[in-house]
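> just to be clear, the model below is a prediction. Sequence and coordinates:
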Amino acid sequence: MSSILLIFLLQIILVPILSLRIIFVVKNMSIPASIFGFIEALIYVFGLSIVLSGEQSIAEMLVYALGFGAGIYLGGYIENKLALGYTTLTVNLMNKNMDLVSNLRESGFGVTIFEGMGKESVRYQLQILTERNVEEKLINIIEQYEPNSFIISYEPRKFKGGYLLKSMKKQLKRKANHIEK
């Protein structure tokens, strides 16, 4: 019975570590990815050796698989809470809502407005790049002003220049000056 609990616990730990390692690899963060890979390999070998040593119990194998599934759920939850990286929102509007744009800019978001021709009339599109950990806040602001907007969110792999990078450099400079004082 204790081996079954240990197997489940190992899987609950292993799979979120595996998920985070993959995320760090995709985000080109080699050092954390390597650390998580090392820990992942240790846990994997240890857990698998318990399952495959001696008499293979169907219960142990099922618990191994159940722990794997539960670990995937936990890994996704942890990744969403960490919200590493950036997201780009494309917001499609029927009207040019300058109150929304002003509020977004006052809240620190860089907003680019595009005008295009839809099937029957002019449409407006906002493009906003922001940190992932404030994506929900951004969507809530948009929905307050434009509840019927069409929003697409995607994660950019690389970007260079623009409002967001200038803003981040200013924040880092302010923090550095504050620490020196």
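Looks like it came in fine.
> C-alpha from now on. contacts and neighbour counts both.
OK.
> please state the offset of stretch 145-156 from the chain centre?
For stretch 145-156, the gap between its own C-alpha mean and the chain's C-alpha mean amounts to 17 Å (Cα atoms, centre = their mean, to the nearest Å).
> and it, end to end?
Using Cα to Cα, to the nearest Å, the end-to-end distance of stretch 145-156 comes out at 25 Å.
> hey, where'd the helices end up in the protein?
Secondary structure of the chain (DSSP state H): helices at 2-26, 30-52, 58-82, 98-106, 135-145, 162-180.
> most tightly surrounded among those helices?
helix 2-26 (a mean of 19; mean count of other Cα atoms under 10 Å).
> who touches that helix?
Applying Cα atoms under 8 Å, 6 or more residues apart in numbering, the external contacts of helix 2-26 come out as 30, 32-34, 36-37, 39-40, 43-44, 47, 50-51, 59-60, 63-64, 66-68, 70-72, 74-76, 78-79.
> next up, a structure to set beside the first:
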Amino acid sequence: MTLETIFGALIIMLMRICDVTIGTFRTMLVVQAKKYHAAFVGFFEVLIWITAMSYIVRHLDNTINLIGYALGFAIGNILGVTLEQKVAIGFSQVSIVSLHHTDEIVSKLREKNFGVTKLPGEGKVGEISIILVIIKRKHLEEVLRLVESIDKRAFITVQHSRPYRGYIHGPRV
């Protein structure tokens, strides 16, 4: 195996890492209905992919190129998800049920300037309150840490949220 062959496989792997990372990020933009951003990012994703594929098609006789392609795909997925989590575009709805600390959680969330809605509910043990918080995704870890610092046994769900209308806010400083 020559140095040129190894270098070619590494180039393919790097291009694949780039296009899959960008593709994962583009998918997140599509889900968030950011069509123009997704189109812009998609242009570069496909440009890189076509370049990598044209090289691979010309060098199909080198198995190491296929391995580089597959490795790049795998690593690109990891990096794409990591990037998506770091950028955290969009909103999440956090639903919280705490049997004994509802008012304290609501108070602390409001103290941190999160918009909180407290709804009445009924569970197996009787009346409960359901706390709803719609936040920018970048604040999710902060909200989860705050709730868990008060009630480690609170039931928490997190859903993707795409607000349709109205005022959504995060911490107001």
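Here it is on my side, so go on. Quick caveat, the model's predicted, so the values are computed rather than measured.
> fetch the TM-score of the aligned pair.
Here the TM-score for the pair of chains, by TM-score structural alignment, normalised by the length of the second structure, is 0.90; 168 aligned residues with a Cα RMSD of 1.8 Å.
> mind putting the helices of the first structure in a markdown table, distance to Glu115 of the first structure included?
Rendered in a markdown table, the data for these read as follows (distance: least, Cα to Cα, whole Å):
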| stretch | distance to Glu115 of the first structure |
| --- | --- |
| helix 2-26 | 33 |
| helix 30-52 | 40 |
| helix 58-82 | 33 |
| helix 98-106 | 13 |
| helix 135-145 | 18 |
| helix 162-180 | 20 |
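> distance from stretch 138-145 of the second structure to the middle of the chain?
Between the mean C-alpha position of stretch 138-145 of the second structure and that of its chain there is a distance of 13 Å (Cα atoms, centre = their mean).
> no no, stretch 113-132 of the first structure
With Cα atoms, centre = their mean as the basis, the mean position of stretch 113-132 of the first structure lies at 24 Å from the chain mean.
> so for it, what gets flagged as buried?
Residues of stretch 113-132 of the first structure classed as buried: Arg123, Tyr124, Gln125, Leu126, Gln127, Ile128, Leu129, Thr130, Arg132 (neighbour count, 16 or more other Cα atoms under 10 Å).
> quick one: map the fourth one onto the second structure.
In the second structure, the residue equivalent to Leu126 of the first structure is Ile131, according to TM-score structural alignment.
> and that match, how close does it get to Ser95 of the second structure?
From Ile131 of the second structure across to Ser95 of the second structure, the span is 6 Å (Cα to Cα).
> please apply the same query to Lys124 of the second structure.
Plainly put, Lys124 of the second structure is 18 Å away from Ser95 of the second structure if you go by Cα to Cα.
> show me what contacts Leu140 of the second structure?
Counting by Cα under 8 Å, 6+ apart, Leu140 of the second structure makes contact with Ser92.
> alignment lookup: it to the first structure.
Match for Leu140 of the second structure (TM-score structural alignment): Glu135.
> in the first structure, which strand is the longest?
The strand spanning the most residues in the first structure, taking DSSP state E as the definition, is strand 122-131.
> which elements pack onto that one?
Other helices and strands packing on strand 122-131 of the first structure, by 3 or more Cα pairs under 8 Å, 6 or more residues apart in numbering; DSSP states H and E, are strand 86-93, strand 110-117.
> average gap between it and the second structure?
Superposing on the second structure places strand 122-131 of the first structure at an average distance of 0.9 Å from its equivalents, by mean Cα distance after the TM-score superposition for the first structure.
> give me the contacts around that strand.
Applying Cα under 8 Å, 6+ apart, the set of residues contacting strand 122-131 of the first structure is 84-96, 109-117, 164.
> quick check: the aligned partner of Val30 of the second structure in the first structure vs Leu18 of the first structure, distance?
With TM-score structural alignment as the matching criterion, the partner of Val30 of the second structure in the first structure is Val25. Val25 of the first structure is 11 Å from Leu18 of the first structure, where distance means Cα to Cα.
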